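# Sequence first, predicted model second:
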Amino acid sequence: MDFTEIYKQTAGLVAFSPGTHFILTAVQDRVVIRRSDSFQVQRTWQIGESFEAPVVQLGASQLQHKAPSRAEIANAWITHAGWSCDSEYVLTACTKIGVVEVFKLRDEAWNARIDCGAEGLAKVEWAPDGRSILCFSEWGLRVTIWSLSTGTASHIQFPIHPDRGYAFSRNGKYFILGERHKSRDTLGVYDTSQSYRLVRHFPLPSSSLASVSLSPAGNVLAVWEGPLEYKIYIVTVAGDLLGTFSPEPDRGLGIRSVAWHPSGTYLVVAGWDDKIHVLESLTWGPVAVLELQSRVPSGVNVWREPANWIDATQRHGFIPYERVRPPWTLAITRPELSKAYPKSGVVQLSFNISGSLLLARFESMLNVAHIFSFPTPQDAQSHDSSRSAPKLRSVLIHNQPVQSAAWNPVKSGAVALCCGCESMYLWRDESVVWDENSGEEVQEIAECVGIPAQNFNAKDVRWSPDGKGLVLLSKDAFCCAFEAEEDVPSEEPEH
């Protein structure tokens, strides 16, 4: 892979544009736009400059509030930043002073500002249409949707959580929000094309809503309880209860991770007990339980990161994982159950784009990533139990705890990982290849990739929308890695 230079960033605010032509970076109170092919700076804006310049003022809170002082503006760093869906606009926000600013990529002089006022600002993000902005106020007072097209605002009262508990349908037509009215959990469905007009409002069976997750088809919702109870409900967008799941016995501490299969056929649920429950969409009952085990059975590919390979290679080049012959025993860290939120359970559940593979990371085994093979909808209908049940396929063992892992958004069998050190890791589902170390044929490749930079410890990894590049982030810097293009020899003309 080809790596770029190291650039500064703050708060991890680095993002490719939806078309992958530009990359956005926030550095303290300034946002920088670069071209992704040459990394030349195209635009740069500073938050707070528009306070002394004419702008399109979208509005402010009707409550009495004190405008931010010069000192507050000078010390305000950007906390949220993002692209609109068509890459035309860039959103930046500072929750400290409660101000959102919007810039236009093709018009450097255009600027819009939202002053959230005394109600404060907890979170801000783009709506799917790319012309509306969602502002969640502090203390769960309301969510305000500002329209760049009309300059008007729509208000929805009492959202339960500013960082979760809401979803948009895949086509962006409906906005679904978990709310709390009269001490009861409720769900509101709003039509985004009609200025977020209320379509349906109904009570939820939950007593302390933790979050909601909309199915890929957009007709079913998974709603689960808070940390005191392990229970998940399946409801339609019309408010009908389809099913309820709670494992027996319920060990408490609630649900930690939930993920939908891309086809909507399965829903995987995990708590703090190192078990993954697979629910099917016909009865919403469990069809399989994937449990963390210290002993890896035969038939599973076990890959181990070589020791001291970073020093040996001076952070340059690719080094394959060492393939270990199972059965193999893994070390499990036993949690202290007497403490709140013990270090156990599943910290990540994510499907690849085709749904054929499931990545799982357990907190009691932080240096290991598990990859499960998942049946397709056709396999699920098969009478062959070996094809219709998910099973462990590969185990990736690292020298340091895995801090981030992400599937390629385009290629169905590629995952990138990082462990907070001067390297990154790639696992790819390939056609049959020959493993020289074991002398066997395998259908996957696992490689360690050194980052050719000193004192750069990758703590987070993100794919570009086209799946050809990666963003690697350290505490206060970032770099990008792109697939090296192979030189195709030109054919010599015949004489």
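Yes, it's here. Numbering: from 1, shown residues only.
# C-alpha only now, for contacts and for neighbours.
Will do.
# In contact with the nearest residue to residue 11 once chain neighbours are set aside, which residues?
Closest residue to residue 11 apart from its sequence neighbours, by CA to CA, 6 or more residues apart in numbering: residue 79 at 6.7 Å. Contact analysis of residue 79 by CA atoms under 8 Å, 6 or more residues apart in numbering lists 11, 13, 92-95.
# Closest one of these to residue 279?
Lowest distance from residue 279 to the contacts of residue 79 (CA to CA) belongs to residue 13, with 35.2 Å.
# is it true that that closest one touches residue 91?
No - counting by CA atoms under 8 Å, residue 91 is not a contact partner of residue 13; they are 11.4 Å apart.
# Which neighbours do those two have in common?
80-81.
# if we can go back for a sec, out of the contacts of residue 79, flag the one nearest to residue 31.
residue 92 (7.8 Å).
# who are the neighbours in contact with residue 408?
352-353, 414-416, 463, 467.
# how much space is there between it and residue 82?
20 Å (CA to CA, to the nearest Å).
# do residue 282 as well
When residue 282 is compared with residue 82 (using CA to CA), they lie 38 Å apart.
# Over to residue 136?
According to CA to CA, residue 136 stands 16 Å off from residue 82.
# Settle it for me: which of those two has more neighbours?
A count of neighbours by other CA atoms under 10 Å puts residue 136 above the other of residue 136 and residue 82, at 26 against 23.
# one more structure, for comparison:
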Amino acid sequence: MDFTPLVPASSIQSSACDLFVASVIFPSSLVVRSVATLGIARVISLEPNFTRNIIAMRWSPSTTGSSRILLVHSDKIVHIYDVMNQERCWTIDESESGIRHVEWSADGLDVLTWSDHHLYLSIWSLSGQGFVVPHPKAGSHSHSSRPGQPQQVAVLQREAQDQVSLASKASDGEWTIAHTFSIDTTDACGLAWSPSGKWLAVWDHPIEYRILIYTASGLLVRKYEAYDLGLGILSVVWSTDGEYLAVGSYDGRVRLLNTFTFAPTTEILHNELVRDPSIQAWREVFGATERRYDSAQAPMSLPTAKALPTELPKTGVSLLLFSPDGRHLVTRSDAMPTTLWIWSLAEMIPLALLVQLNAVKTVRWHPDESGLLVFSCQATDKTSNNSVYLWCCDWDTPRIVEIPQPDFNMQWFEVFADKHTLEAGMLFGGQGVVTMGYLVDETMTCIGTIEEAESEGEVDRQEPASLNTFNGTSSLIIHDTLPAAVRV
């Protein structure tokens, strides 16, 4: 991997079109750079008092070509800028109620703001119109834009009984509540549309294992409850092709529900003792001069998280990430935070096991390089970790790349989508600096000029007929016989 010279920056946010990155430069500047060169595209002046109170920056989505619009918000004010047109700017003032959270609508033409204490959700159109949804639930999964129909947003609301409201935008830009329906939950904490926009999954509070599948009209299609006792659902993700709904739970399992019957096809287990000799396992080791992967053979014990006496033990599967091509799934159990499991969805087998020295921090599938997984790990109190970890289904071994800056102290990274423009570029952020990295293999040389940027001053439950254990390893359970199809 080749790296560009370091560029001073902080509070970085990359655009959805992968063309720009924005950073805050104190005391009063917002700097927009080109991703391709890290050269400056525009400098926006901010009030120093506002700059000190910035909570987040968010670029508009790339679905309508409006991805050059950037918003910056504090706990009371939202400023919105068009990077390519200095004459276009907007301000949302919520000084009275305050701002807890801000997001863009899926089409990038409206801004959603949640007030303090989540008293209401406001939808602000860039054309000047506004709309209020009362009593929205809190949390990043409390709303979901419908794929294929970005003018529709499903919102969880806390009333006498949990309900979902479908907010819809008319052709004249006016928002209304198109439909509201009650849901059979105790305290719903999340919802998500399927990639086709046909199904809406709603899951209950972790104290109960319950996931419900609704149509857009509010018809309950399926209710799935894996067990009654113990903590329930921790994470829910639709596969990119819409064939599976993956549900991670506190019992350390991932249940893949097929989207024909919404019954479990497969259960993925994460055991501390791996007995299957056919699993490709790799351990990170720290040699005299560099980190590397050594092959590991079963049986092998995986390191577990050690909780302090005053803490509750960590458990459950919180990381579920499908590859863009729908062929692979990567998972991580919080009980074993240093281990990544990579699964083949076609064969329903574990492809690889990556055991790290430190807890896994950030995981991304590369959007263009098929089967390429990129991730980072946490640093320790004594040592920093500037390593980038790469695994590919076509490689014999995973790889570790060290950012060649001893004091870089890597904190985050982003992977960019347009390989024709960026040559599989990745942006890495350290302590007040950033650098671009470019993938280079044995058959390709990275060609390009990097400009060093100027410094700015720093339905009912149905049980499966039988269960089979894959390869007798207790790492995967396949539901052999599926219930009858659900008809709507």
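Yep, it's here. The structure presented is a predicted model; accordingly, all values stated were derived computationally and were not measured.
# ok so, going back, which one in the second structure is aligned with the residue nearest to residue 11 of the first structure?
When the second structure is aligned by TM-score structural alignment, the residue opposite residue 79 of the first structure is residue 56.
# same question, residue 213 of the first structure
Per TM-score structural alignment, residue 213 of the first structure is aligned with residue 192.
# quick one, what contacts its match?
With CA under 8 Å, 6+ apart, residue 192 of the second structure has these contacts: 141, 143-144, 200-202, 237.
# what do you get for residue 101 of the first structure?
47, 91-93, 111-114.
# Still touching in the second structure? Go through those residues.
Contacts from the contacts of residue 101 of the first structure that recur in the second structure, judged by both residues aligned by TM-score structural alignment, their matches' CA atoms under 8 Å, are 92-93, 111-114.
# most centrally placed residue in the first structure?
In the first structure, the residue lying closest to the centroid (CA atoms, centre = their mean) is residue 406, at 8.1 Å.
# List the contacts of that residue.
Contacts of residue 406 of the first structure (CA under 8 Å, 6+ apart): 415-417, 461-463.
# Could you tell me which of the residues you listed belong to strands?
Of the contacts of residue 406 of the first structure, the ones assigned to strands by DSSP state E are 415-417, 461-463.
# Restricted to buried residues, select the residues you listed in PyMOL.
The buried residues among those can be selected in PyMOL (16 or more other CA atoms under 10 Å) with this line:
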select buried, resi 415+416+417+461+462+463
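# Name the nearest of the ones in strands among the contacts of residue 406 of the first structure relative to residue 357 of the first structure.
residue 415 (10.3 Å).
# so what corresponds to that closest one in the second structure?
Aligned partner of residue 415 of the first structure by TM-score structural alignment: residue 373.
# Check residue 106 of the first structure too.
For residue 106 of the first structure, the residue aligned by TM-score structural alignment is residue 84.
# Just give me the neighbour total for the nearest residue to that match once chain neighbours are set aside.
Nearest non-adjacent residue to residue 84 of the second structure, counting by CA to CA, 6+ apart: residue 68, 6.9 Å away. Number of residues near residue 68 of the second structure (other CA under 10 Å) recorded here: 21.
# Next, the contact list for residue 68 of the second structure, please.
By CA under 8 Å, 6+ apart, the contact list for residue 68 of the second structure reads 15, 17, 59-60, 82-84.
# Sticking with the residue of the second structure positioned farthest from its centre, tell me its helix or strand.
What lies farthest from the middle of the second structure is residue 288; by CA atoms, centre = their mean that is 35.1 Å. Using DSSP states H and E, no element contains residue 288 of the second structure; it sits outside every helix and strand.
# what's the spacing between it and residue 295 of the second structure?
To residue 295 of the second structure, residue 288 of the second structure is 18 Å away according to CA to CA.
# swap in residue 86 of the second structure?
55 Å.
# Same question for residue 320 of the second structure.
25 Å.
# Looking at the two, which one has more neighbours?
Neighbours of residue 320 of the second structure and residue 295, each counted by other CA under 10 Å, are more numerous for residue 320; the result is 21 against 11.
# Contact partners for the more buried one?
Counting by CA under 8 Å, 6+ apart, residue 320 of the second structure makes contact with 235-237, 246, 248, 329-332.
# For it, what is the enclosing helix or strand?
Here residue 320 of the second structure is assigned to strand 317-322, by DSSP H and E.
# centre of the chain versus that strand, how much separation?
Chain-centre distance of strand 317-322 of the second structure: 9 Å, with CA atoms, centre = their mean, to the nearest Å.
# just stretch 207-220 of the second structure next, same as before
The chain centre lies 22 Å from the centre of stretch 207-220 of the second structure; the measure is CA atoms, centre = their mean.
# What of stretch 76-92 of the first structure?
17 Å.
# packing partners for the longest strand along the first structure?
Longest strand in the first structure, counting residues (DSSP E): strand 423-435. Contact here means 3 or more CA pairs under 8 Å, 6 or more residues apart in numbering; DSSP states H and E; on that basis strand 423-435 of the first structure packs against strand 414-418, strand 440-450.
# For the stretch 301-450 of the first structure, which segments count as strands?
With strands called from DSSP state E, counting those that start in this stretch, the stretch 301-450 of the first structure shows them at 301-304, 318-320, 322-324, 328-329, 346-351, 357-362, 368-373, 391-397, 404-407, 414-418, 423-435, 440-450.
# hmm, back to that, mind giving me TSV with the helices and strands packed on strand 423-435 of the first structure and columns for distance to residue 183 of the first structure?
Formatted as TSV, these follow (distance: least, CA to CA, whole Å):
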stretch	distance to residue 183 of the first structure
strand 414-418	42
strand 440-450	51
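# among those, which is nearest residue 291 of the first structure?
Once those are compared by CA to CA, strand 414-418 is nearest, at 21.8 Å.
# Following superposition onto the second structure, what is the mean distance for that closest one?
After superposition onto the second structure, the mean distance of strand 414-418 of the first structure to its aligned counterpart is 0.6 Å, using mean CA distance after the TM-score superposition for the first structure.
# part of a helix, is residue 50 of the second structure?
Yes - checked against DSSP: H, G, I helix; E, B strand; the rest coil, residue 50 of the second structure lies within a helix.
# From residue 137 of the second structure, how far out is the nearest residue to it once chain neighbours are set aside?
With sequence-adjacent residues excluded and distances taken as CA to CA, 6+ apart, residue 50 of the second structure is closest to residue 74, at 7.0 Å. According to CA to CA, residue 74 of the second structure stands 21 Å off from residue 137 of the second structure.
# who has more neighbours, the two?
Counted by other CA under 10 Å, residue 74 of the second structure and residue 137 do not tie: residue 137 has more neighbours, with 26 against 21.
# quick one: what's aligned to that one in the first structure?
Under TM-score structural alignment, residue 137 of the second structure pairs with residue 160 in the first structure.
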